[in-house]
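K.L.:
got a predicted model here, sequence first, then my questions.
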Amino acid sequence: MTDKIDVKNIPVDVQLHKPDLKQPNRYPSRDRIYVRAVKGLHQVLRRYMGFFFMGLFMLLPWLRYHGEQAILLNIAEQKFTIFALTLWPQDFTILAWLFIIAAYALFFVTTFYGRVWCGYLCPQSVWTFIFMWFEEKIQGSRNQRMKLDQQAWSVTKFSKKFLTHLCWVTFALLTSLVFVGYFTPIDQLVLNFFTLQAGFWATLAVLFFTFCTYGNAGWMREIMCTHMCPYARFQSAMFDKDTFTVSYDATRGENRGPRSRKDKDYKEKGLGDCIDCNLCVHVCPTGIDIRNGLQYECINCGACIDACDDTMDKVGYPKGLISYTTENRLLGKKTHIFRPKLVGYFAVLVVVCLAFAYTLHQRQPLEFDILRDRGALFRDTSEGWVENTYILRIINKSQHERSYRVEVTGLDDVRWIGPQEVTIAGGETISQPVSLAADPWELAEPITDVTFTVTVLEQPEIQISQTNRFFSRR
């Protein structure tokens, strides 16, 4: 064979493109998003849901139950009160079930209807919309705010900006006081804070959450959703072609372009229903163009739907160019509501809800532990009997004073040394030392199992038993 294969020499030198350190503004600043106000069904729903849950958040710590704060999560005392229910660190299982329920509820809703949690109930979104409401009422509409920012500083501009930020800080401080009030008595907190008598940690917590709320809802806004929220990153794992998301019908809308309202022959010109007004972009709180397809920045708030439906009404076209729909529906296929993944999430959600209800129902309003005397396993009394010492630790997990009686079984002839009945205030704990004495000649083994039983005198059906050991020299 005389044919030769041509060999091409490829250079292996790598050129590194280093940034020019002398160049100013190497990293361009973030473009500010001026969100335009919009009216519509989805915005009314979002507004009223936000008002309802915000009002609930503000009201709950002020409610009283039997003369005490109805909801108080006292971390210092490790005591969590929710109306008639008092939880302790030993009840961590209940809290774990609540987190599991919340997780699977989020998975189920996301698989079915996309990121509606982000658009309607997420605290970041709710606080951001409230801050934008202050901004709009003080500085004006979207165009007025843009014009105001382009103007040179003046008394008018300074006063509007100052009033806006004052309202932001005031509202952030108010909500921070309420939030910290869930963890410390709120009436004392508010009084002591404004009289400068609050403790160091309480004051630090209020100021810290004020700063975070002001920064997140006033300045960062969509950055929290697009760069910091982990949910925005893994949400796509729960989406499928039957998930309802805010989507643009490109088949109907393209080719987009402006036209006259009287133009009835736009389709013959190759135009779709989208008139390219860009209102869907102006009303988006994250500044995306929904016409570019599904994007992780979309929080499914429906603002673009309301803006587009209003435009379609004005030009006389059918609504629904942007709507909550599925990928299959946009492709002309059938949407499957009951599919294995969604049914699986719902089934697991039902199971964990039942497990939570069972755990809550089986919870006893008292805790009982037994600690042995570490000094000696046993000692001989002057009468020749064998005595064991124990420390009974009883926790009254209810909110009311209760009386308890402790009895022991497992020994035929035993003497109880110490009180057998005790009274404990609500939420309190006692450690009561007691001793058991027995005749060694009546004991068949050197170690005998004994059972202590605590009974609530006011509710005899509530009992807790613990088994321990009785040691002798035999």
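P.N.:
Cool, got the structure. Please read all numbers here as calculations on a predicted model, not as lab measurements.
K.L.:
all contacts plus neighbour counts: C-alpha atoms, from now on.
P.N.:
Fine.
K.L.:
name the SS class of Arg256, please.
P.N.:
Here Arg256 is coil, with the state taken from DSSP: H, G, I helix; E, B strand; the rest coil.
K.L.:
what number of residues lie near it?
P.N.:
When counting by other C-alpha atoms under 10 Å, one arrives at 16 neighbours for Arg256.
K.L.:
please enumerate the helices of the stretch 201-350 of the chain.
P.N.:
With helices called from DSSP state H, counting those that start in this stretch, the stretch 201-350 of the chain shows them at 222-223, 231-234, 250-253, 279-282, 303-315, 327-330, 340-362.
K.L.:
how close does Glu387 sit to Asp412?
P.N.:
15 Å (C-alpha to C-alpha, to the nearest Å).
K.L.:
re the thing from before, so which of the helices of the stretch 201-350 of the chain gets nearest Thr381?
P.N.:
Closest approach to Thr381 among those (C-alpha to C-alpha): helix 340-362, 42.0 Å.
K.L.:
correct me if wrong: Thr245 contacts Val109.
P.N.:
No: counting by C-alpha atoms under 8 Å, Thr245 does not reach Val109; the two are 11.4 Å apart.
K.L.:
which of Glu387 and Asp412 has more residues huddled nearby?
P.N.:
Per other C-alpha under 10 Å, whichever of Glu387 and Asp412 has more neighbours is Glu387, with 23 against 10.
K.L.:
for that one, what are its contacts?
P.N.:
With contacts defined as C-alpha atoms under 8 Å, 6 or more residues apart in numbering, Glu387 is in contact with Phe378, Arg379, Asp380, Thr381, Ser435, Leu436, Ala437, Ala438.
K.L.:
try it against this one:
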Amino acid sequence: MSSNPKDTKPVVHIPVKNVNIHPAKGGKAEQYQPRDQIYVRKVEGFFQRLRQKMNFFFMAMFALLPWIQFNGHQAILFDIGEQRFNIFGLTLWPQDLTLFAWLLMFSAFLLFFITTFLGRVWCGYLCPQTVWTFIYIWFEEKIEGTANQRKKLDQQAMSKNKFFKKALKHFCWLIVALLTSLTFAGYFTPVDELFIDFFTFNASITVVLVVIFFTFCTYGNAGWMREIMCLHMCPYARFQSAMFDKDTLTVTYDFNRGENRGARGRKQDPKALGLGDCIDCNLCVQVCPTGIDIRNGLQYECINCGSCVDACDGVMDRMKYPRGLIRYTTEHDLEGKKVHLVRPKLIGYALILVVFASLMSYGIASRVPVALDIIRDRTELARENFDGEIENVYTLKILNKSQSDNTYKLSIKGIDNARWIGKQEIFIKAASVYTLPISIAIDPYDLDEYMTDITFVIELVNSDDDVYVEHASRFFNKR
């Protein structure tokens, strides 16, 4: 340990709230204390306007994407029953699972990269839990009033006015949850049929149960659980600290500038009173959707939404103090050290992102829009037909992975004088599978060995696209 006093850091005294657990009736201590309800106060400011615009943009995308048509079909449709995913001009099948793997790994490391650079901004600006929670809070403000009015309303005895406001609020919540659930289900089933069938009571029981389930999930998460999801159920809150470093931008209270806290008049000099810039108004706590006090230091509950930044900046403006007492900053910046925007961890994440993006792009570019699967007749590997030829039976499964109807030509190579018994030119509809039973026959005098390697070939007919797929198999002779 260094003996130089300059190397020691000042001790930060964090106030701790004492929690008294009163004995319950019967003399036993109460085992569970329910959480205090958080009445989020409305705040205006740059970061809230930014968050609202981002939320509106992505909400509009979420609501409109299922309705977009492309080449006569739903542009984005994850049809689990048919085991195919349509993404505009691209149709993905279970055979394309590696593309999903690259996409998931790319998304994970993109989240790591953003978190290392900007902290937990995903939670504050883009996470569906946060977005829907703020939507529900907006309904609360419009129907029940400000945070103080909502708190007083909850403390009142039940009356006609209170019942009406509560009923209207929950009705609006349920309508938003139902529309959210129907839109979400529209990504997995044709959305136009879904809405018509659901509201005309013609939807299947499976669809109805799925819609009802996600309706109450949305209603419960955004209306009732809210910060519980962020604090106790979301794993991201737990492992995010592993990605933080001293150059990560986080919402931070400038302790050296703000302390000591205390109330004062606008015209009073805080230095003469021995005070810092924090007037201890507690607005930063009142506007926080998770109910924390950012002045207690970095906490895993913080979702980096910037509400406390806007609230504090408004107070600083009224007090005619400089903005930024609470701000997006780094630990190095608060310590007066140089901030390193480009650092090894970020470079590592960026390189991994480039690798995964390249692999995913290569997979899409090299993807052939037709697949051929060959199933041999297992009951009899080879048989002799009436013409004295050796005959092998195969079942060909041809998958048209494109979004257009195509005609394909089939052939065989690797064996001379082979005779194809069955169709060699077939028409397959878009995104469908064609099953074709065929036989290959050959004169036994043309066979030198018991087993001969052969190759089935499928080509696209009458098209400018260069589609050529080979699939290896074997031809067996009779012993």
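P.N.:
Happy to help now that I have it. Since this is a predicted model, take the numbers as computed values, not measurements.
K.L.:
care to give me the TM-score?
P.N.:
Overlay of the two chains. TM-score (TM-score structural alignment, normalised by the length of structure 1): 0.94; 456 aligned residues with a C-alpha RMSD of 1.4 Å.
K.L.:
circling back: out of the contacts of Glu387 of structure 1, list just those in strands.
P.N.:
Arg379, Asp380, Ser435, Leu436, Ala437, Ala438 (DSSP state E).
K.L.:
which position in structure 2 pairs with the last one?
P.N.:
Taking TM-score structural alignment, Ala438 of structure 1 has Ile442 as its aligned residue in structure 2.
K.L.:
distance of that match from Arg474 of structure 2?
P.N.:
13 Å.
K.L.:
who has more neighbours out of the two?
P.N.:
Neighbours were counted for Ile442 of structure 2 and for Arg474 using other C-alpha under 10 Å; Ile442 has more, 23 against 14.
K.L.:
report the buried residues of stretch 56-72 of structure 2.
P.N.:
Under the neighbour-count criterion of 16 or more other C-alpha atoms under 10 Å, stretch 56-72 of structure 2 has Met59, Leu65, Pro66, Trp67 buried.
K.L.:
now do stretch 201-213 of structure 2
P.N.:
Buried residues in stretch 201-213 of structure 2, counting neighbours by 16+ other C-alpha under 10 Å, are found at Ala203, Val207, Val208, Val211, Ile212.
K.L.:
for stretch 97-117 of structure 2, same thing?
P.N.:
Within stretch 97-117 of structure 2, the residues scored as buried using 16+ other C-alpha under 10 Å are 99, 102-103, 105-106, 109-117.
K.L.:
would you double-check that Glu470 of structure 2 falls in a strand?
P.N.:
Yes: according to three-state DSSP, Glu470 of structure 2 belongs to a strand.
K.L.:
what's the neighbour count on the counterpart of Thr329 of structure 2 in structure 1?
P.N.:
Counting by TM-score structural alignment, Thr329 of structure 2 corresponds to Thr325 in structure 1. Residues within reach of Thr325 of structure 1, counting by other C-alpha under 10 Å, total 20.
K.L.:
and Thr325 of structure 1, what is it in contact with?
P.N.:
Contacts of Thr325 of structure 1 (C-alpha under 8 Å, 6+ apart): Thr243, Phe244, Thr245, Val246, Ser247.
K.L.:
likewise for Leu351 of structure 2?
P.N.:
Leu351 of structure 2 makes no contacts at all, as judged by C-alpha under 8 Å, 6+ apart.
K.L.:
alignment lookup: it to structure 1.
P.N.:
So, by TM-score structural alignment, Leu351 of structure 2 is matched to Ala347.
K.L.:
same thing with Tyr408 of structure 2?
P.N.:
Counting by TM-score structural alignment, the partner of Tyr408 of structure 2 is Tyr404.
K.L.:
could you do Gly89 of structure 2 as well?
P.N.:
Matched by TM-score structural alignment, Gly89 of structure 2 corresponds to Ala84 in structure 1.
K.L.:
thought its match was touching Gln399?
P.N.:
Yes: when contacts are counted by C-alpha under 8 Å, Ala84 of structure 1 is listed as touching Gln399 (7.1 Å).
K.L.:
thinking again about what came up before, check contacts around the match of Ala438 of structure 1.
P.N.:
Ile442 of structure 2 neighbours (C-alpha under 8 Å, 6+ apart): Glu389, Ile390, Glu391, Asn417, Ala418, Arg419.
K.L.:
just among those residues, which is most surrounded?
P.N.:
Result: Glu391 is most packed of those (other C-alpha under 10 Å), 25 neighbours.
K.L.:
ok so that one is a strand residue?
P.N.:
Yes: judged by three-state DSSP, Glu391 of structure 2 forms part of a strand.
K.L.:
I'd like the distance between the aligned residue in structure 1 for Ile279 of structure 2 and Ser247 of structure 1.
P.N.:
Alignment note: Ile279 of structure 2 maps to Ile275 in structure 1; criterion TM-score structural alignment. Note on Ile275 of structure 1: its distance to Ser247 of structure 1, by C-alpha to C-alpha, is 17 Å.
K.L.:
of the two, give the one with the bigger neighbour count.
P.N.:
Ser247 (26 against 20).
K.L.:
ok, that one touching Tyr324?
P.N.:
Yes: with contacts counted by C-alpha under 8 Å, Ser247 of structure 1 reaches Tyr324, the gap being 6.3 Å.
K.L.:
in which helix or strand does Gln52 of structure 2 reside?
P.N.:
Element membership for Gln52 of structure 2, per DSSP states H and E: helix 46-64.
K.L.:
where in structure 1 does that helix fall?
P.N.:
Mapping helix 46-64 of structure 2 onto structure 1 (TM-score structural alignment) gives residues 41-59.
K.L.:
same deal with stretch 215-233 of structure 2?
P.N.:
By TM-score structural alignment, stretch 215-233 of structure 2 lines up with residues 210-228 in structure 1.
K.L.:
if I look at the residue mapped onto Glu68 of structure 1 from structure 2, how far off is Asp96 of structure 2?
P.N.:
Counting by TM-score structural alignment, Glu68 of structure 1 lines up with His73 in structure 2. For His73 of structure 2, the distance to Asp96 of structure 2 (C-alpha to C-alpha) stands at 21 Å.
K.L.:
what is the burial count for the residue mapped onto Gly265 of structure 2 from structure 1?
P.N.:
If you follow Gly265 of structure 2 across to structure 1 using TM-score structural alignment, you land on Ser260. Neighbour count for Ser260 of structure 1, taken as other C-alpha under 10 Å: 9.
K.L.:
so what's Ser260 of structure 1 up against?
P.N.:
By C-alpha under 8 Å, 6+ apart, the contact set of Ser260 of structure 1 is empty.
K.L.:
quick check: it vs Pro318 of structure 1, distance?
P.N.:
Per C-alpha to C-alpha, Ser260 of structure 1 is found 16 Å from Pro318 of structure 1.
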